[in-house]
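# Sharing a model prediction with you, sequence too.
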Amino acid sequence: MSQSNTVTVHILDKEYCIACPADERSNLESAARYLDGKMREIRGSGKVVGADRIAVMAALNITHDLLHKQQRLDREASSTREQVRDLLDRVDHALATDQDGARG
């Protein structure tokens, strides 16, 4: 079991101390850098003012991206399942044809 440590991350010029298992530290730091970058992009656009609003917009943008990627993965998984079923049907047909030919 991983021991929890405190990790300090910087997001939009603020420091946050977050409890995190040692084996997740790298992922947390990457997530914080990613979020910081998204928030800086939004702040830099000048269209959104205030850290709370910037955080909400960043969360919405990241969630939007995540959901679209998940939908794409679901479509790809469905397509892959169909391809596997088609291949299995072809193999079954080939084996059945081969067995019929071996009997005749």
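Looks like it came in fine. Numbering: from 1, shown residues only.
# Please make it C-alpha for all contacts and neighbour counts, starting now.
OK.
# so which strand or helix has the spatially most central residue of the chain?
Among the residues of the chain, L66 comes closest to the average C-alpha position under C-alpha atoms, centre = their mean, at 5.8 Å. Assigning secondary structure by DSSP states H and E places L66 in helix 51-103.
# go on, V9?
Applying DSSP H and E, one finds V9 within strand 4-11.
# try it against this one:
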Amino acid sequence: MSQESTTVEVKILDKEYLVACPEEERDALTRAAKHLDKKMREIRASGKVFGTERIAVMAALNITHELLEQDSMSGATKSILESMDSKLDNALGKPSE
């Protein structure tokens, strides 16, 4: 896998940005830019936040919150599954590890 960079043009809130990234990450970068653009447009459309910089910060906070919630859910899900596994082992008479 090469790490040769390419320049990708992305458009966020009608402004174009040139971003260097490895060729194999081009699609991921494009998806990320589209997601950010969508979030920023939602915030701008709400009419509660003004200024591109403030909109960008609010979008970053919202996206970060979503990611942290997913991470927390993963941990909670793992804990629940481990507990269920232990209860099943006990019900089946298997010793706990």
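Arrived safely. Every value quoted in this text rests on a predicted model; they were computed, and no experiment measured them.
# before we move on, the earlier item: and the angle for the helix or strand just after the strand holding V9 of the first structure with strand 4-11?
Next in sequence after strand 4-11 of the first structure, counting helices and strands by DSSP H and E, comes strand 14-21. With axes from the mean of the first three to the mean of the last three C-alpha atoms, to 10 degrees applied, the angle from strand 14-21 of the first structure to strand 4-11 works out at 150 degrees.
# List the buried residues for strand 14-21 of the first structure?
Buried residues in strand 14-21 of the first structure, counted by 16 or more other C-alpha atoms under 10 Å: C20, P21.
# Mean deviation, it versus the second structure?
Compared with the second structure after fitting, strand 14-21 of the first structure deviates on average by 0.8 Å (mean C-alpha distance after the TM-score superposition for the first structure).
# Now tell me what touches that strand from outside.
Applying C-alpha atoms under 8 Å, 6 or more residues apart in numbering, the contact partners of strand 14-21 of the first structure are S2, Q3, S4, N5, T6, V7, T8, V9, H10, L28.
# Just give me the neighbour total for the third one.
Close neighbours of S4 of the first structure, defined as other C-alpha atoms under 10 Å, add up to 14.
# gap between it and L28 of the first structure?
According to C-alpha to C-alpha, to the nearest Å, S4 of the first structure and L28 of the first structure sit 13 Å apart.
# now swap in the fourth one and tell me
For N5 of the first structure, the distance to L28 of the first structure under the criterion C-alpha to C-alpha works out to 12 Å.
# Which one's more surrounded, these two?
Counted by other C-alpha under 10 Å, N5 of the first structure and L28 do not tie: L28 has more neighbours, with 19 against 15.
# on average, how far is stretch 29-39 of the second structure from the matching bit in the first structure?
Superposed on the first structure, stretch 29-39 of the second structure shows a mean distance of 0.4 Å to its aligned residues (mean C-alpha distance after the TM-score superposition for the first structure).
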